[in-house]
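In: Here is the input, now give the coordinates:
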Amino acid sequence: MLPFRFRLTLVQKMILSFAVSGVCLTAALVYALAGLDAMHRMEEEFARKDLAAVTMTIGLRDAILAQERALGKYLILKEQVFRDVFDKNVQQFNNTLFSFKQIYQGNKLRELESSYRAYHQASQKIFAGNTAVVPVMKQSAERIEKIIAEIRDEQQESLVYKLKTTDEQETRTVSRSIFLASFGVVVSSLIAVLLIYSFARSIGKLQKATHRIAEGEFDYDPEIPPGDEIGTLAKDFSRMATRLKQLEQISLDASPLTRLPGNIAIERAIHQRLAGTTPFAVCYLDLDNFKSYNDRYGYIKASDLIREAGRVIYDAVHGLQEPQAFVGHIGGDDFVVIISAGKAEAACQAIIHAVDALIPDFYSAEDRLKGAIEGVDRYGVHRVFPLISISISALVCTPGSCGSAAEIATAAAQLKDQVKKETGSNYCIVRRGAGDGTVLE
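Out: Okay, the predicted model is just below:
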């Protein structure tokens, strides 16, 4: 079994090229959009959490420092206004700490809350007049500032890491998007180059085949494999060359007078029908009294008559609307018609009608009036010859009833001799079946 070779058509190849390019470009676009969306979410997280966290740590530090300053001034001046400032900054610290807890869940948050409680308790004792806890308050304030500084450093490190990750994500997104887009362009360009090369190579082969066929080498094979439009075109070229070869043979064999196919084409047509399964009829046509006409009117008028007879015979046969009908010119005043068995009788009648209508125009008025001409026959005997008529002998062959083309031609010629014995235009049809024949007028 021969291996199956799958070949894409040119349209399929072009669609594949555009599809690969489109898929890669779409993938690049989708990947880029996904990357941009991821970076957008990270930027939102920066703005919502990281930057806010850094800002809040600054606010916490400022609030605790403001509390220390207000408490210190209160220790010196003992004025209520400084306690009010202290309380205001306590509220600011607590509000900021509450907001900070929403975005930061680190371990140092609990330590900050514990240290601030100790600081606040000590400050309240100071406001109550117990100055002994001032060292405890200062120690708590230092611890709070230290924790806030550590949280701020931690947030800054996290922000730096996320910014670095974002940069890497951006670089990766851009590079991969460019790669996918470039890959699609390269692949589609490669397919386009291969298509152009294949197309140009095939066109070159077809061009060479055209030149070779034009030079008469009808058997030349362009060697283009089938499967695409170029392969189909090459197959059509080969069929065209075969047909041209047949037409050339027919042309070389054709009668130069009537341009109808000659003996070789007639024999080929009979062989083709013998190889088939459809009954057909071989009609042998002969113009009666043609020699006497040629002797009286000369070969130029006789040639014109033969040419016109071939034309009307051809028109009469093809007027029966049978594309496969065949009309050939054996030579001289002998013709052959090959037609389906069912239209044999209609063909004989149409031919006789056409020829009988044509013949009188080739005679002088005097000869037409007499209906005959005087002349010498082939034996040198002076006699009177009727106007030209046509005799048709048709041999109908059914599958398996006929032998070779030569046997058919011989049988038809013998039958023609019998028909010529009758005066005027006549025809007879013999149907060959199991060895016997029935003659039909």
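
In: contacts, neighbours, all on C-alpha from now
Out: Will do.

In: What residues does the nearest residue to Tyr314 once chain neighbours are set aside make contact with?
Out: What sits nearest to Tyr314 in space, not counting adjacent residues and going by CA to CA, 6 or more residues apart in numbering, is Val327, at 6.1 Å. Taking CA atoms under 8 Å, 6 or more residues apart in numbering, we find Val327 in contact with 260-261, 313-314, 317, 335-338.

In: Can you tell me which of those comes closest to Ala346?
Out: Of all the contacts of Val327, Val317 has the smallest distance to Ala346: 8.8 Å, by CA to CA.

In: quick one: the residue nearest to Tyr314 and Val30, what's the gap?
Out: According to CA to CA, to the nearest Å, Val327 and Val30 sit 71 Å apart.

In: about what we covered before: out of the contacts of Val327, which end up buried?
Out: Taking 16 or more other CA atoms under 10 Å as the criterion, what is buried in the contacts of Val327 is 260-261, 313-314, 317, 335-338.

In: now the other sequence, so there's something to compare against:
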Amino acid sequence: MTKILIADDDTEIQELLNFTLENEGYNVVICSDGEEAERRAYAEKPDLIVLDVMMPKMTGYEVCEKLREDPRTALTPIIMLTSLSQTKDKITGIKLGADEYLNKPFEPFELAARIEGLLKRVKAEISANPVTNLSGSTQIEMEIKKLLSAGKNFSLFYIDIDNFKPFNEKYGFDAGDVFLKKFAEVLRNIVSVSREKFFLGHLTADDFVIVTVNEDIEAIANNILHAFNTLPVLQYDENTIQKGYMLSIDKEGKEIKAPLMTASIGIAQVSSGNLKHFLQVIEKAKDLCRDAKNTGGNKYIFG
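Out: The predicted structure is shown next:
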């Protein structure tokens, strides 16, 4: 069931929207202040968020800005409610990442129609990976280009899951998707604890990227590898774990012993204009990732 988070300190509006949206078939989560809205947005993972601008503890503008900076909620559609009629107030919300604006007073069924339309539009337009719901190639390219044009120093982590294909072949695509979702959640948790801004993306089936201005890249890489190492053991059957390999078929049709999954990370460091184009950044990180993979996996290399 589609989940909608409503954040408004007016109890009458809470009750009205809860009644209206539940009758429309939505699962509704109600919050009364900005701090609760931010906290529950991360915990509840709603499909859409409705924010009142004027709330206690944190304004809707502040909540919107924080949600857009966090990879867990960066792509979640947001509708803002306001009694402020100035054009500049609407522009503020839009600049901070709100998708739509609705002035108070409003008809509850108009909001329901806006929600339905926005959900359909986002589903059609979003280029996020359909398995993990992380940003896809289009957003990754935009993020790298934005940092390059601003002359920022940053690092691109290119993370490849080694021997994922044999796992998929042995246990099936559903099990593979479950593993990818779990690894994506691991990455979200790692980047969410930092005060620095992170951008998290999913390029192909088993390739993920992190873009960050955080300079402590080795600590981040070690956290990823440590967390990854706890995942495969939970996915394999006991016999495969004991053997330490899976039987698979190579490109020539020969049966081979494929090792269990590991992770390889290549980290491209961008500074002082050493890389000019986003493709140069991606290719450098991929090359470093290949070098890490060739050392046996569960390694990272930066440069």
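
In: hmm, which two among the buried ones among the contacts of Val327 of the first structure are most spread apart?
Out: Longest distance between any two of those is 14.6 Å, between Pro261 and Val317; criterion CA to CA.

In: that older thread, in strands only, show me the buried ones among the contacts of Val327 of the first structure.
Out: Here DSSP state E is the test, and these give 335-338 as lying in strands.

In: Check the gap between Arg290 of the second structure and Gly273 of the second structure for me.
Out: 24 Å.

In: the more surrounded of the two?
Out: Arg290 (19 against 12; other CA atoms under 10 Å).

In: What lines up with the more buried one in the first structure?
Out: Counting by TM-score structural alignment, Arg290 of the second structure lines up with Asp417 in the first structure.

In: count of neighbours near Ile196 of the first structure?
Out: Neighbours around Ile196 of the first structure, by other CA under 10 Å: 12.

In: again with Lys95 of the second structure
Out: Neighbours of Lys95 of the second structure under the rule other CA under 10 Å: 12.

In: Over to Gln92 of the first structure?
Out: Around Gln92 of the first structure there are 18 other residues, counting by other CA under 10 Å.

In: got it, and the one 10 residues further on?
Out: Other residues within reach of Gln102 of the first structure, judged by other CA under 10 Å, total 10.

In: can I assume Pro157 of the second structure sits in a helix?
Out: Rather than Pro, residue 157 of the second structure is Phe. No - counting by DSSP: H, G, I helix; E, B strand; the rest coil, Phe157 of the second structure falls outside a helix, being strand.

In: Which residue, other than its chain neighbours, is closest to it?
Out: Closest residue to Phe157 of the second structure apart from its sequence neighbours, by CA to CA, 6+ apart: Ile267 at 4.5 Å.

In: What residue in the first structure is paired with that neighbour?
Out: Residue correspondence to the first structure (TM-score structural alignment): Ile267 of the second structure is matched to Ala394.

In: In the stretch 251-400 of the first structure, mark out all the helices, start to finish.
Out: For the stretch 251-400 of the first structure, the helices defined by DSSP state H, counting those that start in this stretch occupy 263-274, 290-318, 344-358, 365-370.

In: right, I mislabeled it, should have said the stretch 51-200 of the first structure
Out: Going by DSSP H, counting those that start in this stretch, the stretch 51-200 of the first structure shows helices at 51-77, 80-103, 108-127, 134-214.

In: buried ones in the third one?
Out: Counting neighbours by 16+ other CA under 10 Å, one finds that the buried residues in helix 108-127 of the first structure are 109, 112, 115-116, 118-120, 122-123, 126.

In: repeat for the second one
Out: When neighbours are counted by 16+ other CA under 10 Å, the buried residues of helix 80-103 of the first structure are found to be 82-83, 85-86, 89-90, 92-94, 96-97, 100.

In: now do stretch 336-346 of the first structure
Out: For stretch 336-346 of the first structure, a neighbour-count test (16+ other CA under 10 Å) marks 336-341, 344-345 as buried.

In: Then stretch 56-68 of the first structure?
Out: Per 16+ other CA under 10 Å, stretch 56-68 of the first structure contains these buried residues: 56-57, 59-68.

In: what do we get in the second structure for the residue nearest to Tyr314 of the first structure?
Out: Checking with TM-score structural alignment, Val327 of the first structure has Leu200 as its match.

In: And for Tyr314 of the first structure?
Out: Under the alignment (TM-score structural alignment), Tyr314 of the first structure pairs with Arg188 in the second structure.

In: Glu366 of the first structure now?
Out: Match for Glu366 of the first structure (TM-score structural alignment): Asn239.
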